[in-house]
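1. sequence first, predicted coordinates after that:
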Amino acid sequence: MSQIFEYTGVVDEVLPVQTFSSGFTKRDVIIGNDVDSPSKYPNPIKFSFKKDNCSLLDGVRKGQRAKVRFAIDGRRWEGPRGVQYFVDLTALKIEVLNADGSSTEPVPAPAEPDVAFDAGELDEMPF
């Protein structure tokens, strides 16, 4: 099992659900710098909610402060240009926070997602 990480920031965008020909679904959220971040440069990070976890983003809105629990997943792919490696931040849970950093009622996460590689996904990669 992967190590679980947490990241807190402000929701920049919640993207629509993507459904691939294999039936696999995913939904991405972009989280930017936290309100008290020492960085003066934007740092948008994309987290992917997969399969049943897509619905965890239904109540999340742009501008809300949120904490995301995620795992780092990677995969190797051999294509016409040689071997390539991909990294994905697979989100497991999102918790919308109040302005003071306290939690609103957390959105429960279903069981750990199946992060197995599906060869059918390669056909729809944008690169």
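-> That came through, no problem.

2. CA atoms for contacts and neighbours, from now on please.
-> Noted.

3. and Ile4, how many neighbours?
-> Here the number of neighbours of Ile4 (other C-alpha atoms under 10 Å) works out to 12.

4. where's it relative to Asp73, distance?
-> Counting by C-alpha to C-alpha, to the nearest Å, the gap from Ile4 to Asp73 is 11 Å.

5. so which helix or strand takes in Gly9?
-> Element membership for Gly9, per DSSP states H and E: strand 4-14.

6. what does Asp88 give?
-> Using DSSP H and E, the element containing Asp88 is strand 82-97.

7. other SSEs contacting that strand?
-> In this structure, strand 82-97 makes packing contacts with strand 45-50, strand 65-79, judged by 3 or more C-alpha pairs under 8 Å, 6 or more residues apart in numbering; DSSP states H and E.

8. ok, structure two:
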Amino acid sequence: MNISEFGKKSGLTVYTIRYYEKKGLIKVKRDEKNRRIYDENDIEWIKFVKKLKDTGMLLRDIKIYSELRYKGDSTIEKRMDILYSHRKYIENEVKILKNYLENLDKKIEIYKIKILNGEKNKNEKI
């Protein structure tokens, strides 16, 4: 498939695909006329890259992971270490977000009580 088809299937813009290629996150194959060609493996790979990015992994770290991936199975342990480290990061972010949710829920409960008690017009500091 060509770059525009790849963009549609992967959910990325053509600009982003070219940027990722330039950064070494995806290795592009070319046909006899030097046009980019992609396959289903490329789609699965770029979707995984998007997930890493969406969960906060830096492009520099994704690039390291990508380079290891292209080197083959001899790098599996290193790749696993990178993913395990990122998993710890995500777990920590989830804890932080859960704490934020708890704080919001407490505030919402305070407002509910105030409304039920007819205190909604009284000023408060927070």
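-> It's in. Note that this is a predicted model, so its numbers are computed, not measured.

9. what TM-score do we get after superposing?
-> The TM-score (TM-score structural alignment, normalised by the length of structure 2) is 0.24; 52 aligned residues with a C-alpha RMSD of 4.7 Å.

10. picking that back up, got the buried residues for the strand holding Asp88 of structure 1?
-> For strand 82-97 of structure 1, the buried set under the neighbour-count rule, 16 or more other C-alpha atoms under 10 Å, comprises Leu89, Thr90, Ala91, Leu92, Lys93, Ile94, Glu95, Val96, Leu97.

11. any idea how far Lys46 of structure 1 is from the fourth one?
-> Going from Leu92 of structure 1 to Lys46 of structure 1 by C-alpha to C-alpha gives 13 Å.

12. could you do the third one as well?
-> Spatial separation of Ala91 of structure 1 from Lys46 of structure 1 under the definition C-alpha to C-alpha is 9 Å.

13. would you map the helices across structure 2?
-> 3-10, 14-23, 40-54, 59-71, 76-116 (DSSP state H).

14. nearest to Arg30 of structure 2, of those helices?
-> Nearest to Arg30 of structure 2 among these is helix 3-10 (10.8 Å), distances taken as C-alpha to C-alpha.

15. and the closest one, what does it pack onto?
-> Counting contacts by 3+ C-alpha pairs under 8 Å, 6+ apart, the secondary-structure elements packed against helix 3-10 of structure 2 are helix 14-23, helix 40-54.

16. please tell me how far the closest residue to Lys67 of structure 1 other than its chain neighbours sits from Ala66 of structure 1.
-> Ranked by C-alpha to C-alpha, 6 or more residues apart in numbering and with sequence neighbours excluded, the top spatial neighbour of Lys67 of structure 1 is Thr8, at 4.2 Å. According to C-alpha to C-alpha, Thr8 of structure 1 stands 6 Å off from Ala66 of structure 1.

17. so who does Val83 of structure 1 touch?
-> Arg76, Trp77 (C-alpha atoms under 8 Å, 6 or more residues apart in numbering).

18. tabulate the buried residues of strand 82-97 of structure 1 (TSV), appending distance to Lys50 of structure 1.
-> Formatted as TSV, these follow (distance: C-alpha to C-alpha, whole Å):
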residue	distance to Lys50 of structure 1
Leu89	11
Thr90	7
Ala91	8
Leu92	9
Lys93	11
Ile94	13
Glu95	16
Val96	19
Leu97	22
